[in-house]
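Peer 1: Predicted model follows, preceded by the sequence.
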Amino acid sequence: MTSSPTAHTSEPQGTAGAHTGADALADGLRAAVAQSFDQTLAHLKDLVAIPGIAWPSFDRAPLERSAEAVAGLLRGAGLEDVQTLSCAKPDGTPGGPAVVARRPAAPGKPTILLYAHHDVQPAGDEALWDTSPFTAVEKDGRLYGRGAADDKAGIMAHLAAYAAVAGVLGDRLGLGVTFFFEGEEEAGSPTFRPFLEANRELLRADVIVVADSSNWKVGIPALTTSLRGLVDGTIEVQVLEHAVHSGMYGGPVLDAPTLLARLIATLHDDDGNVAIEGLVARDTASVDLPEADYRADASVLDGVRLAGSGSIASRLWTKPALSIIGFDAPAVDVASNTLLPRARAKFSLRLAPGQDPDAAMDAVRRHVESHAPFGARVTFTPGESGNPFQTDTASPAARMAMWALGEAWGVPAVETGIGGSIPFIADLMELYPEVQILVTGVEDPDSRAHSANESLDLGDFRNAIVAEALLLARLNSDGL
């Protein structure tokens, strides 16, 4: 292992074949990860079997079991200070159970906080799964199951990396390590901010690793250096006081679903770019994604033209993207010949780094109100919002992370953006303004998080553990 934090591959220095102390440490960490990998995988399979879903409409008992299982794994890794904590939601109901464990730092050593979440998305239509969603199945080098990638693999990567470092370094480990495994991320982290405020000192750290992102592709690691923000809300169109017979009254007035469709059509230009004035958009991605790869990863049908302009990576990372994710109208099977008086849609707008969410929400409001078709009554209701994020890639922690990823995979790591959002990162940055935040992950373009047949590449999983172990060891020896 070289000493430069910008090196991406292991090239011993000095006499050919000579082993430095750093090389020996890296070899020891790799061996420790390999020796315990079967057990790590078994623990991950056990976690996948627990359908811990934080949505209010689901039974909370499995979520509590999930937290208990994670707490047990932390104690099994030698952590003595393990707590299960939660905060109440605004309506008084309990938030998702978070599991926090701490190993205090030795004098003069930094503290790193390792974040992941143990709650998962619902399985959805199980008929779309090739395997039972809550039974982990290995097939062709991948592990299938809900949460196998998002984000129970993140939990096990943190635990396995820590166990390897603690086992190899023993008493030489002075780095402070805090584990924070959230229990409501997939429900939008409704109590994240009050939880941070209530436990501000407990969670204070110099570096935070958020293991909830993706690598560039199988075999090529990535550090996520930007995330888009998010605003959402609903748009309702009303044209009548009440429904009327389409044969008796149709023609002079258009029904609400038709007018809502016309309004939605104004949200993009003819090329598919978001057409809302005042939004930040940049064509500045440093790497690009080939169109063929994007089409394959996103399962785009043959003949469908891609939307937008600029590089595909910029369209994914540094430009806004707007989707209609819900539509209230009668189902086709129960539709009658009626002019519907009102229709409602929910939009989701991903924001480019540098975009203020409040300004974006106002921009959407102005657009829909000024484009009311045929004078229809338009009601705009704002929803949730979250800030975008951009890493300081010159920070010591970021340079160490890029080095560790390259060492673990044996190929240069790349800096990528992610089109998705992790809104709580803005809360972390606000409460801990000096902290260095690293966004990593174990997913790849075929992991299908939130979808049927979610899966994890086991080779990349092992490499992710090695990379984090190298990062922890480097922080322990060099500090910040």
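Peer 2: Ah, there it is. Numbers count the residues shown, from 1 in each chain.
Peer 1: Please make it C-alpha for all contacts and neighbour counts, starting now.
Peer 2: OK.
Peer 1: What is the distance between stretch 219-229 and the centre of its chain?
Peer 2: Distance, stretch centre to chain centre, for stretch 219-229: 10 Å (CA atoms, centre = their mean, to the nearest Å).
Peer 1: Pasting the second one now:
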Amino acid sequence: MTDTSDLAARAAALMPEVIERLEALVRIPSVAFPGFDPAPVHEMGQAVVDLFTAAGATDVALLDVPDGYPCVYADLPGPEGSPTVLLYAHYDVQPAPKEQGWTSEPFEPVTKDDGRIYGRGAADDKSGLVMHYGTLKLLGPDRPCRIKLLVEGEEETISHLEAFVEANPERFAADAYVIGDIGPQEVGKPGLTTALRGDVACTVTVRTLANPVHSGLFGGAAPDALTAMIRILDTLHDEHGDTVFPGVDGVGASWPGAEMDEQVYRDGSAILPGVEFLGTGSLSDRLWAKPSVTVLGMDVPNTQEASNVLLPQVTAKLSMRIVPGSDGEGQLEALMTHLRSQRPWNVEVEVERVKVGHAFAVDESHPAIVAAEGALEEAYGAPVELIGSGASIPLVASLQKVSPGAAIILWGAEDTAKARIHASDESVDPKEIERMIVAQTRFIQKLAAR
């Protein structure tokens, strides 16, 4: 029996316990957004400490993160001279408002006819927590290398962990970082993410009047702020839907790895029949290699509250996914400069920074990346796709600062096709968790053997 087949058998035997623990974690509504009850977030932090203690980890602790929720940390020794692998996940989740259209209670996990486990955080990222749990259980006390655990409590909101990590480089140094907070295109189709688009964000406020005025008496000459805002936002895309403005990187870029499966994308994006895709180039180009700007929200009256007045002020929040290899600070400044320059009818425009999440690209020749790809192929029994992601994981940039020569392994059980992370009816396939426990364990064995 090979190492991988033995691991697969042990992982299968462990899965009833893994599922039970996942369901217990999903029941904790650990939303770390401002305005939400902090008690469940703290409860979840302790639950993660208990989870890894049950997996055999010693001295698992909650570390205070200045201005934020605590992170879970452990440093598990291995043989002298062995490499250090840090396993990362997060224990907070997105909100789950009823208006999203949930067909079951978001914080009461349920296994439906398709075999998937439904509930907020079931995939993002409590699947990552039990994946790490299963890995520690399979490795047992005789770990082949030193393993560190790092689980944060506010990845879904404005995280304070990056500054804490950078201020404590020795504590978080490693030879390889495993980010268990992403996934393949489809269940059973192994994917290793080799690039992340970064995420920069700002707000833009347009002012035209000192106060609201009657649209019948004054409309037609006095500009309303919403019309001006629409004109400004329209300058961010060309006629094809590509994000194009002065200073933005990657307009004509192409993706060198695997192709995004169009049916997977259509199913996952829930795009309506007949609605056309934005932009030009392949789907992989548009999703993983080119920039894209999105209007996330706008402060305007809803239709029920709307009255016959010209709006004097409107604020919009924008997010732009930036291409791998680009400078996050520079790209945010280019976006903000462009917005400030757009002043139809000489309206007042104010632009404010929100955040910078840096883009990331993997060195595919790194021995740890080669080991990870080999471990995935063994666990799945199929060729590995090298894919990208439009997601942004801000901590990656901080980990690179702490250990510049370390590898960053990006994988997990959050499949693009059906997981619906951040949306209603979020779910995870237990078989994907099982395969990833095998892959992750095998990766650690392979890396230690080098």
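Peer 2: That came through fine. The structure displayed is predicted, hence computed values, not measured ones.
Peer 1: mind checking what His42 of structure 2 lines up with in structure 1?
Peer 2: Under the alignment defined by TM-score structural alignment, His42 of structure 2 corresponds to Glu64 in structure 1.
Peer 1: again, but for Ile369 of structure 2
Peer 2: With TM-score structural alignment as the criterion, Ile369 of structure 2 pairs with Ala398.
Peer 1: And the helices in the stretch 1-150 of structure 2, which stretches?
Peer 2: With DSSP state H, counting those that start in this stretch, the ranges of helices along the stretch 1-150 of structure 2 come out as 3-26, 39-54, 126-139.
Peer 1: ok, now the stretch 251-400 of structure 2?
Peer 2: According to DSSP H, counting those that start in this stretch, the stretch 251-400 of structure 2 carries its helices in the segments 262-269, 283-284, 328-341, 367-380, 395-402.
Peer 1: looking at those helices, which is closest to Thr203 of structure 2?
Peer 2: Comparing the helices of the stretch 251-400 of structure 2 by their distance to Thr203 of structure 2 (CA to CA), the top pick is helix 328-341, with 8.8 Å.
Peer 1: Give me the residues contacting that closest one.
Peer 2: Helix 328-341 of structure 2 is touched from outside by 198-202, 204, 232, 245-249, 322, 349-353, 356-359, with contacts defined as CA atoms under 8 Å, 6 or more residues apart in numbering.
Peer 1: Which ones among those residues map onto strands?
Peer 2: For the contacts of helix 328-341 of structure 2, membership in strands holds for 198-202, 204, 322, 349-353, 356-357, with DSSP state E as the criterion.
Peer 1: rewinding a little: ok, the match of His42 of structure 2 touching Ala54?
Peer 2: No - using CA atoms under 8 Å, Glu64 of structure 1 is not in contact with Ala54, being 9.6 Å away.
Peer 1: Name the nearest residue to the alignment partner in structure 1 of Asp238 of structure 2, ignoring sequence neighbours.
Peer 2: Asp238 of structure 2 maps onto Asp269 in structure 1 when the alignment is built from TM-score structural alignment. If the residues on either side of it in the chain are set aside, Asp269 of structure 1 comes closest to Ala275, at 5.5 Å by CA to CA, 6 or more residues apart in numbering.
Peer 1: you'd agree the one you found is up against Leu263?
Peer 2: No - when contacts are counted by CA under 8 Å, Ala275 of structure 1 is not listed as touching Leu263 (11.9 Å).
Peer 1: of the two, who's got more company?
Peer 2: Leu263 (22 against 18; other CA atoms under 10 Å).
Peer 1: And Gly188 of structure 2, what's its match in structure 1?
Peer 2: Under the alignment (TM-score structural alignment), Gly188 of structure 2 pairs with Gly219 in structure 1.
Peer 1: oh, I was asking about Ala334 of structure 2
Peer 2: Alignment note (TM-score structural alignment): Ala334 of structure 2 maps to Ala363 of structure 1.
Peer 1: Distance check, its match against Asp269 of structure 1.
Peer 2: Look at Ala363 of structure 1 and Asp269 of structure 1: by CA to CA, to the nearest Å, they are 16 Å apart.
Peer 1: What of Thr111 of structure 1?
Peer 2: 48 Å.
Peer 1: repeat for Arg377 of structure 1
Peer 2: With the distance defined as CA to CA, Arg377 of structure 1 ends up 23 Å from Asp269 of structure 1.
Peer 1: I figured Gly317 of structure 2 hits Val293, correct?
Peer 2: Gly isn't right for residue 317 of structure 2; it's Lys. No - the criterion here is CA under 8 Å, and Lys317 of structure 2 misses it with Val293 at 10.6 Å.
Peer 1: residues near Ala22 of structure 1, how many?
Peer 2: For Ala22 of structure 1, the count of nearby residues is 15 (other CA under 10 Å).
Peer 1: Pull out the buried positions in whichever strand or helix holds it.
Peer 2: For Ala22 of structure 1, the host element (DSSP states H and E) is helix 21-48. Across helix 21-48 of structure 1, burial judged by 16 or more other CA atoms under 10 Å covers 23, 25-26, 28-30, 32-34, 37, 40-41, 43-48.
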